[in-house]
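A.B. asks: any chance you could fold what I've pasted below:
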Amino acid sequence: MRMQIILPRVEIHRFYSSFENTAHTHEDQFQITIPIKGTCHFQHEHKYLSLPPGEGIVLMPRDQHSLHIGDGASLVIIRVRQESMYPQGLPSQREPQYRQQFDVKRISRYFGQWTSGMMNRDLDDPLEEEELETRMISDLQELIWSGGLPVSPAMQISHEEHNQHHARVLEYIHANYTEQLNISTLAGLAMQSRYHFIRTFKSLMGVTPYQYVLQLRVREAIRQLQQSDATVTDISFNLGFSSPSQLYRAFAKITGMTPEQYRKTRL
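C.D. replies: This next block holds a predicted model:
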């Protein structure tokens, strides 16, 4: 059996029971291979390695490799693009440790959290997907660099500067919440990495940036349902929802009723 998560900057694959592949390379991705149960028989550039549970290999892009596991074994393979491998402030020319020991319980816990996040996300909204991908990459960076992460610039700015940056982010969101927003732009306004921006925003506002944008859109949808004859479809597209169904889901989650039901209660 195989489970996988495929996002633009990171891929997570988990194999249960027997699996093997032939020698190959990845042009612009690092690969982290971590046996969870049983032995992984690994070949890297014609060198054979036998990896017990928790002993992982970190391959550079274009390294040739192949592997196989037997019945009853379990394996996690993570592939991440070069630009996402390094935490903010860490030199990109620094190479990660080739052979590392990983906590298999921690890896399994992370995988469960990532899978749950993918299953419960809104398939129609790239902003939520970007939030999840950012969290996955941050978790991965912590695993790979084993506490060697640099102090984020976000932790070095003054309290006054932090408030100014946050106010700028909120101003931008309120001016553009009907458009397609992205975490990179918002984090840039906050002068933070993507991960630290999401974490800081949630600690201050009680919700993630994606959830905050949804609240603004639903609040405006309520106003338009009360004060106009616009259809739910027109309202959904005017407010930046990718489809009427996305508005229905967000509206019902926040108000407990559909847009039509809400409009009827206000007639």
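
A.B. asks: use CA for all of it now, contacts and neighbours both
C.D. replies: Fine.

A.B. asks: how far away is the most centrally placed residue in the chain from residue 183?
C.D. replies: What sits nearest the mean C-alpha location of the chain, by C-alpha atoms, centre = their mean, is residue 133, with 1.5 Å. Distance from residue 133 to residue 183, counting by C-alpha to C-alpha, to the nearest Å: 10 Å.

A.B. asks: what of residue 106?
C.D. replies: Taken as C-alpha to C-alpha, the span from residue 106 to residue 183 is 27 Å.

A.B. asks: who has more neighbours out of these two?
C.D. replies: Counted by other C-alpha atoms under 10 Å, residue 106 and residue 183 do not tie: residue 183 has more neighbours, with 21 against 11.

A.B. asks: the more buried one contacts residue 132, doesn't it?
C.D. replies: No. Residue 183 lies out of contact with residue 132 (C-alpha atoms under 8 Å); the separation is 10.7 Å.

A.B. asks: ok, back up a step: state the number of residues packed around the closest residue to the residue nearest to the centre of the chain other than its chain neighbours.
C.D. replies: Nearest residue to residue 133, sequence neighbours excluded (C-alpha to C-alpha, 6 or more residues apart in numbering): residue 7, at 6.9 Å. By other C-alpha under 10 Å, 14 other residues sit near residue 7.

A.B. asks: now the second one, please; I'll put the structures next to each other:
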Amino acid sequence: MKMQVLTENIELCRLEEHYEDSPHVHKNWVQLTFAVRGGSSVITSGTSGFIPEGEGIIHRPMQEHQIRVDEGNRAIVIKVRPSLWESLQNNEADCIAVEQVINPEELNAEFNRWISPLVLTDEDDRYWRSLTETNVLQYLTRNLKRGACPETNPPCLSELSSTGDPYMDQVFEYIHRSFTSPIRIDLLSSMALQSRYHFIRSFKAATGFTPYQYILRLRIQRAKYDLEYTEATISAISAGLGFASASQFYRAFVKITGMAPEQYRLGR
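C.D. replies: Prediction:
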């Protein structure tokens, strides 16, 4: 049995009760398959495997695969357009691990929350489709396990090769690695071995910005890249960068760049 809803950029499926498809590939989807009750069988490019409950696997475009879900078991499939997948990965092709671990009860509950507006309202309602995409991308951003990423140059505001303090250097390394996720000032100050008040003062002395302002500018700099070089929607970019809402992202972008995200994209 298969339950399915589809938006422009995301497809959500729940598979159960003797579901089995044929070997196939997706040209324009990245597929994430999670076993949320019992396990599921998977064949990837001719190699058989098994997804235990609470785990998942990712298939990239043009990678052949086949899924089977036996009686009493359940799997949830999330398909994401490649352009959105790039924003989730921060454009690091190997950053998100192929094998994933999730909380099956949480994903079951989230799935029901995602699909309810699309099932109960007019399927042409763009607001609900956009909201569903944002909620799914926020969930993936929070929960996807990251693997070993290739060396990249994270977006920086200025050259800060060293502050002269190894603990502060560690703070900047952490921020540049994690700026799309929530970052607590108390965690940063503890990493720097400083009080919260002293840390904020020393951080601003080194950068000219408070930690919040610095992280916000890193996010906007990444947003500018996504607007220029990807086709990701404004909502998807906002969710991938950790903003609480698209409106919050919009206000921050205008404040820092002096123009709306749509204007920036048109002028790229």
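
A.B. asks: would you pull the TM-score for this pair?
C.D. replies: The TM-score (TM-score structural alignment, normalised by the length of the first structure) is 0.56; 181 aligned residues with a C-alpha RMSD of 3.8 Å.

A.B. asks: can you tell me how far the residue nearest to the centre of the first structure is from residue 126 of the first structure?
C.D. replies: 10 Å.

A.B. asks: in terms of helices and strands, where is residue 256 of the second structure?
C.D. replies: Using DSSP states H and E, residue 256 of the second structure sits within helix 246-257.

A.B. asks: give me the helices and strands touching the next helix or strand after that helix, please.
C.D. replies: Counting by DSSP H and E, the next helix or strand C-terminal to helix 246-257 of the second structure is helix 261-266. Counting contacts by 3 or more C-alpha pairs under 8 Å, 6 or more residues apart in numbering; DSSP states H and E, helix 261-266 of the second structure is packed against helix 211-229, helix 246-257.

A.B. asks: quick check: helix 261-266 of the second structure aligns to which part of the first structure?
C.D. replies: Aligning helix 261-266 of the second structure against the first structure (TM-score structural alignment) gives no matching residues.

A.B. asks: same thing with stretch 70-79 of the second structure?
C.D. replies: Using TM-score structural alignment, stretch 70-79 of the second structure pairs with 70-79 in the first structure.

A.B. asks: now do the strands in the stretch 51-200 of the first structure.
C.D. replies: With strands called from DSSP state E, counting those that start in this stretch, the stretch 51-200 of the first structure shows them at 55-59, 65-69, 74-81, 99-101.

A.B. asks: can I get the ones you listed in JSON lines including distance to residue 261 of the first structure?
C.D. replies: As requested, the strands of the stretch 51-200 of the first structure are arranged in JSON lines below (distance: least, C-alpha to C-alpha, whole Å):
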{"stretch": "strand 55-59", "distance to residue 261 of the first structure": "54"}
{"stretch": "strand 65-69", "distance to residue 261 of the first structure": "55"}
{"stretch": "strand 74-81", "distance to residue 261 of the first structure": "45"}
{"stretch": "strand 99-101", "distance to residue 261 of the first structure": "55"}
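
A.B. asks: nearest to residue 226 of the first structure, of the ones you listed?
C.D. replies: strand 74-81 (47.0 Å; C-alpha to C-alpha).

A.B. asks: can you give me the angle that closest one makes with strand 65-69?
C.D. replies: Angle of strand 74-81 of the first structure versus strand 65-69, following axes from the mean of the first three to the mean of the last three C-alpha atoms, to 10 degrees, is 160 degrees.

A.B. asks: average separation of strand 74-81 of the first structure from the aligned part of the second structure, please.
C.D. replies: Following superposition, strand 74-81 of the first structure is found to deviate from the second structure by 1.0 Å on average (mean C-alpha distance after the TM-score superposition for the first structure).

A.B. asks: how far off centre is that strand?
C.D. replies: 15 Å (C-alpha atoms, centre = their mean, to the nearest Å).

A.B. asks: which strands or helices does that strand pack on?
C.D. replies: Partner elements for strand 74-81 of the first structure (3+ C-alpha pairs under 8 Å, 6+ apart): strand 10-16, strand 29-37.

A.B. asks: who's in contact with that strand?
C.D. replies: With contact meaning C-alpha atoms under 8 Å, 6 or more residues apart in numbering, strand 74-81 of the first structure is reached by 9-17, 28-38, 40, 69.

A.B. asks: next: stretch 38-46 of the first structure.
C.D. replies: By C-alpha under 8 Å, 6+ apart, stretch 38-46 of the first structure touches 48-53, 63-70, 72-75.

A.B. asks: now it: buried residues?
C.D. replies: For stretch 38-46 of the first structure, a neighbour-count test (16 or more other C-alpha atoms under 10 Å) marks 38-44 as buried.

A.B. asks: now do the contacts for the nearest residue to residue 42 of the second structure once chain neighbours are set aside.
C.D. replies: Nearest non-adjacent residue to residue 42 of the second structure, counting by C-alpha to C-alpha, 6+ apart: residue 67, 4.7 Å away. Shown in contact with residue 67 of the second structure (C-alpha under 8 Å, 6+ apart): 19-22, 40-43.

A.B. asks: where do the helices sit along the first structure?
C.D. replies: Using DSSP state H, the helices of the first structure run over 82-85, 104-120, 126-145, 159-176, 183-190, 194-205, 209-227, 232-238, 244-255, 259-265.

A.B. asks: which among the ones you listed is found nearest to residue 153 of the first structure?
C.D. replies: Of all the helices of the first structure, helix 194-205 comes closest under C-alpha to C-alpha, at 9.6 Å.

A.B. asks: got the buried residues for the closest one?
C.D. replies: Under 16+ other C-alpha under 10 Å, the buried positions of helix 194-205 of the first structure are 194-198, 200-201.
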